[in-house]
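Asks: Could you look at this predicted model? Sequence included:
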Amino acid sequence: MQKKGFVVASIDSLMNWARTGSMWPMTFGLACCAVEMMHAGASRYDLDRFGIIFRPSPRQSDVMIVAGTLVNKMAPALRKVYDQMPEPRWVVSMGSCANGGGYYHYSYSVVRGCDRIIPVDVYVPGCPPTAEALIYGLIQLQKKIRKTSTIAR
């Protein structure tokens, strides 16, 4: 008779392993940072090898990448799309404008950081940040997900 093998692991580590290997970001491109986000998804950088596949709908995604200048008129739409995403959900703020207003910080129409509207998990600095910086930010998000507990976030 052959000996049967058993895998012993906690449910937290198993769930987080599955979540980090299948992150599905929804793009929320608002300005020039969205072009760099498209570069990261193209064949040169190929986010698919990390298990990161862009989804067109918020109901099919668990990560939102906010890329670009968030203005006051767009803030309610950002919140609405965020609320449509299923739990657990994470947010990556990409670029100086999404992080804190950037060059347009003192403009009357600019929200000084998307973290005033939705909670942000990872900030990617730069104007615009390179595709490598976005990939690094997504890897940092994967590390953060690995450390979280499935019961309490």
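Replies: Structure received.
Asks: drop to CA atoms for contacts and neighbour counts, all remaining ones
Replies: OK.
Asks: Go through the lengthiest helix in the chain and flag the buried ones.
Replies: Longest helix in the chain, counting residues (DSSP state H): helix 131-147. In terms of neighbour count (16 or more other Cα atoms under 10 Å), helix 131-147 has its buried residues at 131, 133-135, 137-138, 140-142, 145-146.
Asks: Likewise for stretch 51-64?
Replies: Neighbour-count burial for stretch 51-64 flags 52-55, 58, 61-64 (criterion: 16+ other Cα under 10 Å).
Asks: That stretch: end-to-end distance?
Replies: In stretch 51-64, first residue to last residue: 15 Å (Cα to Cα, to the nearest Å).
Asks: residues in contact with stretch 95-108?
Replies: Under the criterion Cα atoms under 8 Å, 6 or more residues apart in numbering, residues 33, 66-70, 93, 110-115, 123-129 lie in contact with stretch 95-108.
Asks: Now do the contacts for R89.
Replies: Applying Cα under 8 Å, 6+ apart to R89 gives the contacts 62-64.
Asks: ok, 6 Å please
Replies: Taking Cα atoms under 6 Å, 6 or more residues apart in numbering, we find R89 in contact with 62-63.
Asks: T69 too?
Replies: Per Cα under 6 Å, 6+ apart, neighbours of T69: 30, 97-98.
Asks: ok, now A77?
Replies: Contacts for A77 (Cα under 6 Å, 6+ apart) come out as none.
Asks: And the next helix or strand past the one helix or strand it maps to?
Replies: A77 belongs to helix 75-84 when assigned by DSSP states H and E. Sequence-wise, the next helix or strand downstream of helix 75-84 (DSSP H and E) is strand 90-94.
Asks: related to what we said a few turns ago, narrow the contacts of stretch 95-108 to those in strands?
Replies: The strands, defined by DSSP state E, take in 66-67, 93, 123-124 from the contacts of stretch 95-108.
Asks: Check it against this one:
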Amino acid sequence: MIFHYAIKVLTYHTVDLTFKRGVAMNNIITNRLKQGYRTVEFPSSDIKLPATYRGRPVLNQEVSDEEVERVASVCPMGAVNPEDRTLDLGKCIFCGRCLKIEQDFIRFTTDYRMFALKREGLIIKDTLKEPDTKSKHLSTIKKLFGKSVNLREVCAGGCNACDLDINVLNTPVYDLSRFGIKFVASPRHADGLVVTGPVTKNMELALMKTYDAIPSPKFVIAVGTCAISGGIFKENEEVVGGVDKILPVDLYIPGCPPHPFTSLYAFVKFFK
């Protein structure tokens, strides 16, 4: 009798579980059909970001020295050099304080295409130039990893904003994997290292161990202002600074955080 009762209970729970799974699967299919195809064509001229988005800046060198000095005085990161009349995108956090005063020196566009292969490439006098992606060094990377590349991401400290926007690249909208680029859990399975946040002293050893565990040849990508220069944490005694203080960096992606389209564009140009 107990045996028959157990069979009935088991059968009931099995049927109930199967029914619930069927309902869940039906909801997934229904939602998918309602939402339709969500992956954005990329690259595409149809990508339009909101007018409030602060993208690639443009400098006006026709303004007076006094105006440049005034802009430099309100920049919390010291990204504006009044002597050279330049803007360092490796320090800029795109906070917009310079836009709150009357000035014509800096204007932010809605252009998300921003990256550099060298640190000095982020220091601009007019606007950020498109790097030469046909260089010998980059041609080797494209030849080795152009069809398939695995990345290991490490947050070396920071607020996690860059990590969240990198994670967004794996969603159906951006679909990073369609380009043969994906993130892996183990550095031993990776071809390169993606670093976010300032390198804190607590994370320095872990970062170095991760880098050493990646087989050669390999590369390093610094994502976000903190990873490039230390960002708002650069003066902290517990922060080493930008990634290039301890590791050779092959790709710099500015922003605080960089827009997912900015990172996607940089990855595609770098590898493809």
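Replies: Perfect, thanks for sending it. These figures come from a predicted structure and were not determined experimentally.
Asks: would you turn the ones in strands among the contacts of stretch 95-108 of the first structure into TSV with neighbour count and distance to D46 of the first structure?
Replies: Converted to TSV, these look like this (neighbours: other Cα atoms under 10 Å; distance: Cα to Cα, whole Å):
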residue	neighbour count	distance to D46 of the first structure
V66	28	19
A67	29	18
S93	27	20
Y123	22	21
V124	24	18
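Asks: Rebuild those as a markdown table, extending it with distance to A42 of the first structure.
Replies: Formatted as a markdown table, these follow (distance: Cα to Cα, whole Å):
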| residue | distance to A42 of the first structure |
| --- | --- |
| V66 | 18 |
| A67 | 16 |
| S93 | 20 |
| Y123 | 22 |
| V124 | 19 |
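Asks: residues contacting the closest residue to A72 of the second structure other than its chain neighbours?
Replies: Once flanking residues are discounted, A72 of the second structure sits nearest to V80: 5.0 Å by Cα to Cα, 6 or more residues apart in numbering. Taking Cα under 6 Å, 6+ apart, we find V80 of the second structure in contact with 72, 86-87.
Asks: ok so, going back, and the ones in strands among the contacts of stretch 95-108 of the first structure, which is closest to P86 of the first structure?
Replies: Closest approach between these and P86 of the first structure, by Cα to Cα: V66, at 16.9 Å.
Asks: Could you find the counterpart of the closest one in the second structure?
Replies: In the second structure, the residue paired with V66 of the first structure is V195, using TM-score structural alignment.
Asks: ok, that match to N236 of the second structure distance?
Replies: Where N236 of the second structure is concerned, V195 of the second structure sits at a distance of 19 Å (Cα to Cα).
Asks: again, but for G146 of the second structure
Replies: From G146 of the second structure to N236 of the second structure the distance is 38 Å (Cα to Cα).
Asks: V184 of the second structure now?
Replies: From V184 of the second structure to N236 of the second structure the distance is 31 Å (Cα to Cα).
Asks: so stretch 88-107 of the first structure aligns onto which residues of the second structure?
Replies: Going by TM-score structural alignment: stretch 88-107 of the first structure matches residues 217-236.
Asks: got the end-to-end distance for the matching stretch?
Replies: Note: stretch 217-236 of the second structure ends 33 Å apart using Cα to Cα.
Asks: If you count neighbours, what's buried in that stretch?
Replies: Residues of stretch 217-236 of the second structure classed as buried: 218-234 (neighbour count, 16+ other Cα under 10 Å).
Asks: Equivalent analysis for stretch 157-167 of the second structure, please.
Replies: 157-158, 162-163, 165-166.
Asks: Restricted to helices, list those residues.
Replies: 162-163, 165-166.
Asks: any idea how far D88 of the second structure is from the closest residue to F108 of the second structure other than its chain neighbours?
Replies: Nearest non-adjacent residue to F108 of the second structure, counting by Cα to Cα, 6+ apart: P57, 4.2 Å away. P57 of the second structure is 11 Å from D88 of the second structure, where distance means Cα to Cα.
Asks: now for A72 of the second structure: what does it line up with in the first structure?
Replies: Checking with TM-score structural alignment, A72 of the second structure has no match.
Asks: A72 of the second structure should be in a helix, yeah?
Replies: Yes - with DSSP: H, G, I helix; E, B strand; the rest coil as the criterion, A72 of the second structure is part of a helix.
Asks: Pull the number of nearby residues for it.
Replies: Per other Cα atoms under 10 Å, the neighbour tally for A72 of the second structure reads 21.
Asks: now swap in I246 of the second structure and tell me
Replies: 13.
Asks: Please say which position in the first structure D175 of the second structure maps to.
Replies: Counting by TM-score structural alignment, D175 of the second structure corresponds to D46 in the first structure.
Asks: Give me the nearest residue to that match, chain neighbours excluded.
Replies: Taking Cα to Cα, 6+ apart, and ignoring the residues beside it in sequence, D46 of the first structure has A40 as its nearest neighbour in space, at 6.4 Å.
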